[in-house]
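Undergrad: Just to be clear, the model below is a prediction. Sequence and coordinates:
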Amino acid sequence: MIVVAAFSPSLDTAYVVDDLVLGHPHRPSFVRRVAGGKALNMARAASALGAEVTAVPVLGGHIGELVAELLRADGVAAVPVPDDVTTRVCVSIGSDATGDLTEVYEHAVPVSVVVVDAVLAALRAALVPGAWLSVSGSMPPGVGDDLVPRLAELARASSSRFALDTHGEPLRRLLAAGTAVDLLKINREEARAALGAPADAALGSLVDGLRVRTRGAVVVTDGAAGSLAADDTGRWSVALPTTAGDHPVGSGDSFLGALVAGLDAGRPLAQALAAATGAGAANAEVPGAAVFDADRAREIADLVRVEPA
């Protein structure tokens, strides 16, 4: 079982236009709206691959109601926590002519102490021993820098496992405190910044530095170059089997959703990495975040090379 904390959800709208020209009106050839934000993208991806998922999103206003409706339509179980502030909207516009992607993302809305406490209570009620608590994305204003350690402690107190994909000050504080994390998945730049490493730091040194501090499995992604991961069984290098698609929004979230779904199903890290890479690549083939075809993701996963590093 996977329980997903979503402090900064959004209504994500993806447009595709023939050719995006600033200052001109456009009629999109394709429109897709989903319950978005990194956490809900992750939840949808894991659910699409057969995992049992419960999302706990902070939702407000008529936009929040639409996000809850879209979650239900996608078959994702949710325990919404109401908020007085309207849920944000994020837009991505893909150009068929150039393949370029233009993104306009509203800032995360502030979250009050009362709402944070309500989310923590809902997470506590949903978690069972052996489950995963997944936290991803940046932390919204108002929650304090101690929220991520509190979530890690909540997972530990519930005999659950903690999966984290975040960056910036919350991650640096977590690493400095030596808080245990069962699975940390971030990209190269986020890892470099968190460790204060030089720009040319080797991927292996970043993975090792994070492992020392979290004492759990670590995955550092590196765009088209693939990823490097390590756990108690060894270190694994992952190579992408295909070129990247034109719609990468949500690919990292799809990767995390498939990764945690695989680990939740009892698969070893190497197998879960192949499934995660397949999901991320399949997501990039179609507009919209974490709306990939599950069969296509499995097809790509069969081509992924995961080798001891």
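TA: Cool, got the structure.

Undergrad: Going by C-alpha atoms from here, please, whenever you check contacts or count neighbours.
TA: Noted.

Undergrad: need the strands for the stretch 201-309 of the chain, in chain order.
TA: 217-221, 227-231, 234-239, 305-308 (DSSP state E, counting those that start in this stretch).

Undergrad: would you list the ones you listed in CSV and tack on distance to residue 209?
TA: Output for those, formatted as CSV (distance: least, CA to CA, whole Å):
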stretch, distance to residue 209
strand 217-221, 10
strand 227-231, 11
strand 234-239, 13
strand 305-308, 19
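
Undergrad: ok, structure two:
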Amino acid sequence: MTRRLLCVGVAASLDRYLWLPRYEFGNVNRPSRVLELAGGKAFNVARAATGLQVATHVVAQVGGHTGEALRTLVQRDGICAELVVGSSNTRQCTCLLDEATHRVTEVYEPVPPRTAQDDARMDAAFTRALHQLTLGDFLVISGRLPSGGDPRLFANWVRLGKQYGLTVIVDSEGEALANALQECPDIVKVNVDEAATALAPHASHEPTALATRLAQLTGGLAIVTAGAEGACAATSSEVGALCPPEIENGAPAGSGDSFIAGIVAVLQEPGTRLADLPKVLQAGTAASRVNVRHFIAGDVTMDAWLEERDHLRLTR
């Protein structure tokens, strides 16, 4: 039976992609193409997972005129989502592609603060979404937790997800991540800096050590990504690493989100378990690398993912 995926986050954005024949800093630049999409980590994960044929639902918070524009984009693209009305205007993020050099410039607005009322509305929507899931489905809690409101919001969602028998995946940072780790998510997927901050003050910046420590804390699967240097994964009994060749002129935005989508997709395959480190690392890394080859965050297809997986082998 196909397992479903719920993606939830409170830091949505209206993402604008601009293709520029040549980006000239300090001068007028006229794009040859402009594309607007629903963005933020929850939507990026959902976009990549949908490309990998995972049935996906999003719960996200949007507000103000930008939020209304994002709502229109969700409807246009047929995304299965419940959009909760927030008290602040949704941020915008802009990605610029210099077509001459293939270099990408990213401009991210800050995530607006949230209120206790925002949390209450998200909690209600989250609970409604949980009622539609069944044992073994996936829950991804991703993105940063803006200031204001309950600092344990994500931790509470991890606890509820586990009570419902879901496979809970967390990708966050700072206090929100530290609190979520206390509820022992099944999978934690973070980068080196996020892991080191959560494990401070005694954490090294060595990916394998960070992944091992996170696995010890949660009792589940921990994955620490290190950009072009690859990724490390650990359980309570095993450690693995994958360091594929670097992709030149890549677009990294959304790579971590695509990594999560790859994990969910491979866990849909019969017989695959969380402890299958080689398969999990290959699947996540392959999705991330497909994403890097495309300008748009979460632009992952099944054919490209399978082809990328075929060329990846664990380093250790």
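TA: Looks like it came in fine. These figures come from a predicted structure and were not determined experimentally.

Undergrad: what's the TM-score here?
TA: Their TM-score after superposition, calculated using TM-score structural alignment, normalised by the length of structure 1, is reported as 0.90; 306 aligned residues with a CA RMSD of 2.2 Å.

Undergrad: circling back: same list (the strands of the stretch 201-309 of structure 1) but as TSV, adding mean neighbour count and distance to residue 98 of structure 1.
TA: Converted to TSV, the strands of the stretch 201-309 of structure 1 look like this (neighbours: other CA atoms under 10 Å; distance: least, CA to CA, whole Å):
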stretch	mean neighbour count	distance to residue 98 of structure 1
strand 217-221	25	26
strand 227-231	24	27
strand 234-239	18	26
strand 305-308	16	30
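
Undergrad: With respect to residue 248 of structure 1, which of these lies nearest?
TA: In terms of CA to CA, the element of the strands of the stretch 201-309 of structure 1 nearest to residue 248 of structure 1 is strand 217-221, at 13.8 Å.

Undergrad: What's residue 103 of structure 1 aligned with over in structure 2?
TA: By TM-score structural alignment, residue 103 of structure 1 lines up with residue 106 in structure 2.

Undergrad: With the flanking residues excluded, which residue is spatially nearest to that match?
TA: residue 95 (4.5 Å; CA to CA, 6 or more residues apart in numbering).

Undergrad: coming back round to it: the match of residue 103 of structure 1 and residue 93 touch, don't they?
TA: Yes. The criterion here is CA atoms under 8 Å, and residue 106 of structure 2 meets it with residue 93 at 7.5 Å.

Undergrad: neighbour-wise, which of the two wins?
TA: When neighbours are counted by other CA atoms under 10 Å, residue 93 comes out ahead of the other of residue 106 of structure 2 and residue 93, with 18 against 14.

Undergrad: right, and the more buried one touches residue 16 too?
TA: Yes. Assessed by CA under 8 Å, residue 93 of structure 2 is found in contact with residue 16 at 6.2 Å.

Undergrad: could you pull out the helices for structure 2?
TA: All helices of structure 2, identified by DSSP state H, fall at 41-51, 64-76, 116-130, 153-163, 174-181, 192-198, 207-218, 255-267, 277-292, 302-309.

Undergrad: how close does the residue nearest the centre of structure 2 sit to residue 150 of structure 2?
TA: The centre of structure 2 sits closest to residue 257, judged by CA atoms, centre = their mean, with a distance of 2.9 Å. For residue 257 of structure 2, the distance to residue 150 of structure 2 equals 24 Å [CA to CA, to the nearest Å].

Undergrad: Could you do residue 71 of structure 2 as well?
TA: 25 Å.

Undergrad: Pick out whichever of the two has more residues nearby.
TA: Using other CA under 10 Å as the criterion, residue 71 of structure 2 and residue 150 rank with residue 71 on top: 20 against 17.

Undergrad: now that one, nearest residue through space, not along the chain?
TA: Nearest to residue 71 of structure 2 is residue 83, by CA to CA, 6+ apart, at 7.3 Å.

Undergrad: what does that neighbour align to in structure 1?
TA: Residue 83 of structure 2 maps onto residue 80 in structure 1, by TM-score structural alignment.

Undergrad: Also residue 177 of structure 2?
TA: Using TM-score structural alignment, residue 177 of structure 2 lines up with residue 171 in structure 1.

Undergrad: Spatially nearest residue to residue 168 of structure 1, not counting backbone neighbours?
TA: Counting by CA to CA, 6+ apart, the residue nearest residue 168 of structure 1 is residue 194, at 6.7 Å.

Undergrad: What does residue 28 of structure 1 correspond to in structure 2?
TA: In structure 2, residue 28 of structure 1 lands on residue 31 (TM-score structural alignment).

Undergrad: That match: neighbour count?
TA: The tally of other residues near residue 31 of structure 2 (other CA under 10 Å) stands at 16.

Undergrad: and if you look at residue 51 of structure 2?
TA: 22.

Undergrad: that older thread, OK, contacts around the alignment partner in structure 1 of the residue nearest to residue 106 of structure 2?
TA: Counting by TM-score structural alignment, residue 95 of structure 2 corresponds to residue 92 in structure 1. Neighbouring residues of residue 92 of structure 1 by CA atoms under 8 Å, 6 or more residues apart in numbering: 12-15, 101-104.

Undergrad: and if we set it to 6 Å?
TA: 14, 102-103 (CA atoms under 6 Å, 6 or more residues apart in numbering).

Undergrad: which one of those sits closest to residue 21 of structure 1?
TA: Residue 21 of structure 1 lies nearest to residue 102 out of those, by CA to CA, at 11.0 Å.
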